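Peer 1: Prediction below, plus the sequence it came from.
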Amino acid sequence: MPVLSTAEAAATPAKSVKSAKASKAKAAAVQTRKVKSVVLRKQAPVVRAVPTFGQVAGLHDVDDPLALRSSVAYVLDQDTNEVLFSKNPQAVLPIASITKLMTALVVVESGLSMDEKLTVTDEDKDTEKNTGSRLAFGTSLTRGEMLHLALMASENRAAHALGRHYPGGMNAFVAAMNAKAQSLGMADTHYVEPTGLSSRNQSSAKDLALLVNASSQVPLLRDLSTSRETRVALGKRQVQFRSTNGLLSNPMWDIGLQKTGFINEAGKCLVMQASMAGRKLIMVFLDSSGKASRIADAERMRKWLASLPGGGEAAVAAKL
């Protein structure tokens, strides 16, 4: 066993103390690093989904043979008026941007020039839902371009500008919308503005079938509503707008006229005129829950109709 000298023996305790202090310092540094590496994240607040009018009314509790996510569904043979599918057809609900079909119909029937330049102003700002728009204040487009963007891309400022530039202004335009609804026999329908952002724009599936039927008789509305995309000059830029309805690019569908819609109170909405199995059909889906649910419901309906004898001669009714 080695023998330590007096000097070495004296130095050993000092070294031990230094070593102990170093170890403690190192441990403290490691602990400090560990503490610093912990990130405390503030938990995001839970935002409760706003129920639709249909959910509040219990319309989703009604069962149907296709298990649709839409609380309202209606399919009508356009030529014979035969009802092929019916679920809560008389329920009166907010219709969101389906409103723009009536906006477009009133504009076209007014006979106003489609080449006249209309300018978007701060009067066209969304004060209902505070949504934005790609049409900046000061943007000038022809009435025809505004109509195209309103129908195809559901541009709210375009629809509002169309109403504001109507002879007599917005009040006269809304009055014309309601007058047209009455003339078509749409007894359950009422409009307060031309975009659909207000939940006070309301209708029923049976009424909307009348609107789709009337709108589909207008070639311009058929063309613009089924357009997949367009480019518009916004200042020095060419900006591309696309349709809100993905079914237009689906080869399984032959769609003659369409319009989508959504606000929280209305859920996802879709109306169409489509040819299927040799028949012209009008389809209405309202208050659908889920991101792609209205499209999925339309697909379920298409497959079901194709499976029927004669391509869709049976009728199914599900009533509230």
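Peer 2: Thanks, I have the structure now. Residues are numbered from 1 along each chain as shown.

Peer 1: alpha carbons only for contacts and neighbour counts from here, please
Peer 2: Will do.

Peer 1: show me where the chain has strands.
Peer 2: Ranges of strands within the chain are 70-77, 83-87, 93-94, 117-119, 140-142, 202-203, 229-234, 237-242, 254-263, 267-276, 279-288, 316-318, based on DSSP state E.

Peer 1: out of these, nearest to residue 179?
Peer 2: strand 202-203 (14.1 Å; C-alpha to C-alpha).

Peer 1: which other residues reach the closest one?
Peer 2: 91, 92, 93, 94, 95, 186, 188, 189, 190, 191 (C-alpha atoms under 8 Å, 6 or more residues apart in numbering).

Peer 1: tell me the most buried of the strands of the chain?
Peer 2: Across those, the average number of neighbours (mean count of other C-alpha atoms under 10 Å) peaks for strand 93-94, which reaches a mean of 28.

Peer 1: Distance from the chain centre to that strand, please.
Peer 2: 14 Å (C-alpha atoms, centre = their mean, to the nearest Å).

Peer 1: re earlier: as CSV, the contacts of strand 202-203 with distance to residue 211 would be great.
Peer 2: Below are the contacts of strand 202-203 laid out as CSV (distance: C-alpha to C-alpha, whole Å):
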residue, distance to residue 211
91, 16
92, 15
93, 15
94, 15
95, 12
186, 8
188, 12
189, 10
190, 13
191, 13
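
Peer 1: next, the one to line up against it:
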Amino acid sequence: MKPTRILVGLATLVGLVLATSHVTSDANVTPPVENKPAASYTSAAEIIEYGQPNRLTLQSGVAMIVDDREGVMLYGRNIERQRPIASLTKLMTALVILESGVPLDEPIKITRDDRDRLRGTKSRLGFNGVFTRHDLLYAALGASDNRAAAALARTYPGGEEAMFQAMNAKAQQLGMTQTRYVDSSGLHNGNVSTANDLVRLVNETHKHALIHAMTTTPTFRVTDQASGRQIAFRNTNRLVHRQSWDIALSKTGYTSAAGNCLIMQTTIAERPLTIVLLNSWGKLSRYGDARRIQQWLEKAERRVPPTITASASHI
């Protein structure tokens, strides 16, 4: 096409735009709303209809998948069944600590009162070591360290009992009516909840950027203020170490009574989700379930037929 024709065409187009703008302004008429295509994402209802979640086979005794964008449950199994939750407890521990306003840079000495006298679990935090409250939160959330959780409760204003009361009060405030806490680590089987309640907890803890960072960092170090020694930790959720997963919040848990547990806020196929998996008895089955959920959603997206909303809007 010759340059002169291009210029003429452009001039004509500009003239039409200016003329339309002038008429609309003089007549004081609201311009018509453009007929835009519908949102490009697949709705939760379409995923449920075409994804056939009843065919999703998981190894966890309790499972819940929630579309966070719409607040719709995509899949649920035994979501109101009350069960021990092991170290998933530590999410509430961190939430209460952060909302209490206690200084995170305050040094806390690890004592023998912080040892696990119930199950005898070990810790990399030595007795007489001194760590900031920030670093203890990191160890409790990222590495699921029980001694760190105990020290956080011991040094809470008013002590352990005040801490447990605050945890239960926060649960009630969030509408977690089937949840009870009796310690800060989750070692006690009296710490119980349901998948439905835990989704509420995840939604609340996700508001804190610090919890996001502490639960999704693959590896980190804390510093013993007494000796200057750095102690390396590794996140207990193996999925945060994989680039194929986009995880915004994470927590694992295990006791013989609770089984293997996993909570995540993640994005799969551009869909933000909350996933709760409880009572998974195989050591790796919770991760296998997460992978099965990932594959199911990706396939469900492909099964949904092209929407006719966009073309219908022009009729």
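Peer 2: Received it, and whenever you're ready, just let me know what you need. Note that the coordinates shown come from a computational prediction; the quantities given were computed from them, not determined experimentally.

Peer 1: so the longest helix that structure 1 contains aligns onto which residues of structure 2?
Peer 2: The helix that spans the most residues within structure 1, counting by DSSP state H, is helix 6-37. Per TM-score structural alignment, helix 6-37 of structure 1 has no counterpart in structure 2.

Peer 1: ok, now stretch 256-269 of structure 1?
Peer 2: Counting by TM-score structural alignment, stretch 256-269 of structure 1 falls onto residues 248-261 of structure 2.

Peer 1: and which of the contacts of strand 202-203 of structure 1 is nearest residue 310 of structure 1?
Peer 2: Nearest to residue 310 of structure 1, judged by C-alpha to C-alpha, of the contacts of strand 202-203 of structure 1 is residue 91 at 29.8 Å.

Peer 1: The closest one corresponds to which position in structure 2?
Peer 2: Aligned partner of residue 91 of structure 1 by TM-score structural alignment: residue 81.

Peer 1: Ok, residue 281 of structure 1 next?
Peer 2: In structure 2, residue 281 of structure 1 lands on residue 273 (TM-score structural alignment).

Peer 1: ditto for residue 157 of structure 1
Peer 2: Match for residue 157 of structure 1 (TM-score structural alignment): residue 147.

Peer 1: quick one: the counterpart of residue 190 of structure 1 in structure 2 and residue 13 of structure 2, what's the gap?
Peer 2: Under the alignment by TM-score structural alignment, residue 190 of structure 1 pairs with residue 180 in structure 2. For residue 180 of structure 2, the distance to residue 13 of structure 2 equals 68 Å [C-alpha to C-alpha, to the nearest Å].

Peer 1: more neighbours, the two?
Peer 2: residue 180 (22 against 12; other C-alpha atoms under 10 Å).

Peer 1: Now do the contacts for the match of residue 281 of structure 1.
Peer 2: 65, 66, 67, 68, 69, 264, 265, 266, 267.

Peer 1: got the residues you listed as a markdown table, with distance to residue 284 of structure 2 columns?
Peer 2: Below are those laid out as a markdown table (distance: C-alpha to C-alpha, whole Å):
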| residue | distance to residue 284 of structure 2 |
| --- | --- |
| 65 | 19 |
| 66 | 22 |
| 67 | 24 |
| 68 | 26 |
| 69 | 29 |
| 264 | 16 |
| 265 | 19 |
| 266 | 19 |
| 267 | 21 |
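
Peer 1: if you skip the residues just before and after it, what's nearest to residue 250 of structure 2?
Peer 2: Using C-alpha to C-alpha, 6 or more residues apart in numbering and skipping the chain neighbours, the partner closest in space to residue 250 of structure 2 is residue 264 (4.5 Å).

Peer 1: roughly how far apart are that neighbour and residue 87 of structure 2?
Peer 2: 13 Å.

Peer 1: picking that back up, my read: the match of residue 157 of structure 1 touches residue 112, true?
Peer 2: No - if you go by C-alpha atoms under 8 Å, residue 147 of structure 2 and residue 112 don't touch, sitting 9.4 Å apart.
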